[in-house]
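Chemist: structure, please.
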Amino acid sequence: KTEMGKPSKRSINLVQLLKNATESMGVRKLEEIKGVEGMISRDKFPEPLEKGVLRAKNDVFTFKDATIRHDSTDLPLTHFKPSEIGVTIEKLKELGYKTDFQGKPLKDEDQIVELKVQDVVISKECAHYLMKVASFVDDLLENFYGLERFYNLRGQEDLIGHLIIGLAPHTSAGVLGRIIGFTEASACYAHPYFHSAKRRNCDSDEDAIILLLDALLNFSKTYLPSSRGGSMDAPLVLSSRIDPEEIDDESHNIDTMDSLPLAFYEKTLEYAKPSKVAVLIDNVKKRLGTPRQYKGLMFSHDTSNINSGPKTCLYKMLPTMKEKVNSQIELAEKIRAVDQRRVVEGVLLSHFLPDMMGNIRAFTRQKVRCTRCNRKYRRIPLTGKCKCGGNLVLTVSKGSVIKYLEISKELAEKYPIDPYLMQRINILEFGVNSLFESDKSRQSSLDLFL
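Modeler: Okay, the predicted model is just below:
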């Protein structure tokens, strides 16, 4: 049993500890092992050094909670063809897929199959990384715990059938999933229920995929930061089963019909409210609490291949925020049903202005940090230096405060936004200029007046 003692200063022979760890794990000299200079958890309790050695050997990297993750863009999927996800008919039958979506026996790779709600199709890039994670877990089981290897993967196809955890940022509950195939896209295809259980809605969100055994072996609340929000983005609990009645009701609006009735289109001519025509549409909400909530969710339009579209989200391809916003507004200008003015105001109100205001507040309340001992001060000491003699630096940069100011001004000038919103931007700029040294108000030399 490990017990925490009182903190004290000690000399640690890290070279010898590292040598012992590499020898006990049967690992020869490694070029680089990455770590952290300090810990921000409550007890400052470190991981066994052997785990770091094995991660370095397998070229994988840990998160703050000691799990290893791969982030992928969320994409919804309710049906698939075996040929689209690179899996054989025999393997699908082993996973419980006996028939296609029409109830016919599964025989052909081009038959359409309904996806089970906790099965996922991961990217080949993700599969490549998870193979490294599996190798690390096997090494850990064999060399550190003295147990048999579990995964023993020889290729990506061996990942099929293994369990994962899906976890969204800013949440503390993971969702259990099962890998059934792979896609060329840099995304994770999963049932809308699965994404909704993670509290996501697939609007270009990225979530983490964690190999289940890695989380079970290595995750610990002991490693989480003691600061506010430290327990977020960690699988504190795991949902092993998805109940559609318990997930976000946004997913209850999914329609489940193979075609819309004529009466629906006739109502569109009357400009009827959605609530008036809801009775004509069969959706998930009407199936809750019955076996039909899990299967028989039909689609209205087929697609030739789910891999035919873009392989990477455009948001990831565009390097700067200015390019991302301009691309969004250019699209809004092309769509007749979209008011680009409202799009611009939405970007400003929901993203840029709150971000800048929050960063200004953080800048004015920030602490200063010593570059030598890493000690933090709420206020700058009168001496201007740390007790150890080190230099003090800011913890919040000027760049984080003003990064969206210029693009906000450009958008406000280019599009006729609400005058009140324009005044908010001007007031914000005035506040930024008063906080930092403005080029316009910089003191001039007397030589300029001679």
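
Chemist: contacts and neighbour counts: CA atoms only from here.
Modeler: Fine.

Chemist: where along the stretch 101-250 of the chain do the strands fall?
Modeler: Assigned by DSSP state E, counting those that start in this stretch, the stretch 101-250 of the chain shows strands spanning 113-114, 119-123, 163-167, 173-183, 187-190, 206-211, 237-239.

Chemist: and the residue nearest to the spatial centre of the chain, how far from residue 329?
Modeler: When Cα atoms, centre = their mean is applied to the chain, the residue found nearest the centroid is residue 207 (3.1 Å). Distance of residue 207 to residue 329, computed by Cα to Cα, to the nearest Å: 26 Å.

Chemist: spit out the contact partners of the residue nearest to the centre of the chain.
Modeler: Shown in contact with residue 207 (Cα atoms under 8 Å, 6 or more residues apart in numbering): 71-74, 166-169.

Chemist: turn the residues you listed into a markdown table, columns for neighbour count and distance to residue 28.
Modeler: Shown next, in a markdown table, are the contacts of residue 207 (neighbours: other Cα atoms under 10 Å; distance: Cα to Cα, whole Å):
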| residue | neighbour count | distance to residue 28 |
| --- | --- | --- |
| 71 | 18 | 31 |
| 72 | 21 | 33 |
| 73 | 21 | 37 |
| 74 | 24 | 39 |
| 166 | 30 | 34 |
| 167 | 28 | 35 |
| 168 | 24 | 37 |
| 169 | 16 | 37 |
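
Chemist: and this one, so I can compare the two:
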Amino acid sequence: MLYLVKFVRKNLEIERKGQRITLILPFDERLRDIFIDLGLEYRLSDNRFRISSFPYTLIRSCGLDVEDGKVVERVAFEEVEELYSSDIPVVDFVSKLSGVKVREKAPTRIGARMGRPEKASPRRMRPPPHVLFPVGNYGGNQRLINSAAEKGKIKVEVGLRRCPRCWKVTHRTFCECGEHTISLGKVVEREIDLKEELKRSAEKLGIGVLPDSIKGVIGTISKEKTPEPLEKGILRAMHGIFVFKDGTTRFDMTDAPLTHFRPCEIGVSVEKLRELGYERDFEGKELEREDQICELKVQDIIISEDCADYLIKVSRFVDDLLERFYGMERFYNIRKREDLIGHLVIGLAPHTSSGVVGRIIGFTPAQVCFAHPFYHAAKRRNCDGDEDSVMLLLDALLNFSLSYIPEKRGGRMDVPLILATKIDPREIDKEAHNIDALFRYPLDFYEATLKFSHPKEVEEIMDLVSHRLGTFLQYGHLGFTHDTKNISEGPRTSAYKTLDTMMEKIDAQLRLGKLIRAVDESDVARKVLEKHFLPDILGNLRAFSKQSIRCPSCNTIYRRIPLKGICPRCGGKLTLTVHKKSVEKYLDISKSLADKYNLPRYARQRLLLVEKSIRYLLGEEKRVRNLFDFE
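Modeler: As a prediction, this is how the structure comes out:
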């Protein structure tokens, strides 16, 4: 800083053009580096710096001033040297020279890392089924109902049900007489003529040609083992959607909080928004233009465009189900995205059993679900990288059943056992109560930050949601301090998803670390190795040594290799469940990092020991020989 002050005082020239001032300084490499550090804009012309952006700021910061068009000293140079030698902080030094109190741009800095990349994709089981109908091992690895039906009759475990009208015992939820059956609470291995069942289901739906691939499950895992009607699986396969464990069809998205939006940002016309109740903007003016800012209602959501396209498929499935299976009128009749606006969905987070009703009001190209902080809080989410699902309300009402959910610990989680139709801000997580509703923070707040005051000490001077609970203001009139041109502006897909291999991802991360002065790329490489790669390699090595064996033909899993070396059940060839490549996948990358970034000896020795363990367990890789090796 002292070098800058000395150089400017000795060499500064001023060029005036009307009211515009340009500072001129001779070129100097050290001075150039200082300007770059400060973020000071300059042009280089005739081997001289020309500074026209905020010139007076630089003049005052060097203890100078301008009087009658001439540069004069505000602070004598002897005093400048005395101040500098007193080892006061740089911001205090600049404050003394300029006569203006200068604050640190960022008194406290924190590091951040990516918890997980953004997501917007359908919820799928592994492998994804179209229907919760058991086919055992008759359907092969893909659990194909079409393939199982070719075998005629199959034996699977199902729950018995009885018709209250004709007393016929069956496994179906609907009797042939049309009555809904009642569970007997008894599970048996029953022979089912799947070919005939499939034919009967197709006839009921009025479908001549079945989809090529209708996927079921090996077996149901609920207490009653009630199979889903095959008709639902046929219709889902026709529309290209899949079923989850509870009978619903879902779409997962990353949660993002939002309190305000513009109609042009969510692809909805002003007329449509007025129909939905958005008659005025956040300032109380009539909503007439697409660029006016509206406050988001608590239970309205803005879904990703990919989600909208998938929900259109679900809506068509629901309409076909109503018409062809239940003999009722179609409900949605959706042809394009805009037709989804105004329809209700259920938002449901994992590890909870309570869904929250929401209303679709728009779409975003971002891979997130924008919703009010209260809506996310009602789902027990706090938007720190969380993701959860949405499902069409009618799909859940028609297809969800307690008879499908797993009979195991945690089986009743992530299913909509309860439905919240109205959000009460007093009942949601307290994190949402700490949101402030101000458009402008008071000066006392900023002064309190300089003292590092506890948040509780400034609660009274801030307009928080917690102060509004129980009043008519609890549902709205939230403020914001910063506007943005578009809520979806910026990168919509992170590089973590666009880069293919792990090596490409690591290289990109370390290249970025090299560009950022605050980051030591060698330390980043060490942390990647010690926190990610080594634990992964060791975990996979442990899993490899304790793995079970699987038969791909009948999917039977054995804890130890059978003495015959083949599957005792079907005679099929056995395969590993943890493969050699999964153990070694990060080994070469780790060795490359250790060499390239000269990692500490301890990290290199750990890596060497891990490599020796892998070679000891898996053996050395045999080199393929050719004729030239025997010359």
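
Chemist: next, the TM-score between them, please.
Modeler: TM-score of the superposed chains, computed with TM-score structural alignment, normalised by the length of the first structure, equals 0.82; 442 aligned residues with a Cα RMSD of 3.7 Å.

Chemist: thinking again about what came up before, list just the nearest of the contacts of residue 207 of the first structure to residue 276 of the first structure.
Modeler: residue 74 (31.9 Å; Cα to Cα).

Chemist: which residue lines up with that closest one in the second structure?
Modeler: With TM-score structural alignment as the criterion, residue 74 of the first structure lines up with residue 255 in the second structure.

Chemist: what's the answer for residue 310 of the first structure, then?
Modeler: Per TM-score structural alignment, residue 310 of the first structure is aligned with residue 491.

Chemist: its match - that's part of a strand, no?
Modeler: No - counting by DSSP: H, G, I helix; E, B strand; the rest coil, residue 491 of the second structure is not part of a strand but coil.

Chemist: what's the distance between it and residue 251 of the second structure?
Modeler: Following Cα to Cα, the distance that separates residue 491 of the second structure from residue 251 of the second structure is 22 Å.

Chemist: more neighbours: which of those two?
Modeler: residue 251 (21 against 8; other Cα atoms under 10 Å).

Chemist: state the distance from residue 87 of the first structure to residue 180 of the first structure.
Modeler: From residue 87 of the first structure to residue 180 of the first structure the distance is 8 Å (Cα to Cα).

Chemist: the more surrounded of these two?
Modeler: Neighbours were counted for residue 87 of the first structure and for residue 180 using other Cα under 10 Å; residue 180 has more, 25 against 17.

Chemist: for the more buried one, what are its contacts?
Modeler: For residue 180 of the first structure, the contact set (Cα under 8 Å, 6+ apart) comprises 85, 87, 92, 95, 119-121, 160-161.

Chemist: give me that answer again for 10 Å
Modeler: 82, 85-87, 91-92, 95, 115-116, 118-122, 157, 159-163 (Cα atoms under 10 Å, 6 or more residues apart in numbering).

Chemist: over to residue 411 of the first structure?
Modeler: If you count contacts by Cα under 10 Å, 6+ apart, then residue 411 of the first structure has 325-326, 329, 341, 344-345, 347-348, 417, 422 around it.

Chemist: which of those fall in helices?
Modeler: Those of the contacts of residue 411 of the first structure mapping onto helices are 325-326, 329, 341, 344-345, 347, 422, per DSSP state H.

Chemist: for ChimeraX, write the select line for the buried members of the residues you listed.
Modeler: In ChimeraX syntax, the buried subset of those is picked out as below (16 or more other Cα atoms under 10 Å):
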select :325,329,341,344,345,347,422
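
Chemist: can you add distance to residue 362 of the first structure and give the ones in helices among the contacts of residue 411 of the first structure back as TSV?
Modeler: Formatted as TSV, these follow (distance: Cα to Cα, whole Å):
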residue	distance to residue 362 of the first structure
325	25
326	28
329	30
341	30
344	26
345	24
347	21
422	23
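
Chemist: show me where the stretch 1-150 of the second structure has helices.
Modeler: Residue ranges of the helices in the stretch 1-150 of the second structure, as given by DSSP state H, counting those that start in this stretch, are 2-11, 29-38, 55-61, 77-85, 90-98, 145-150.
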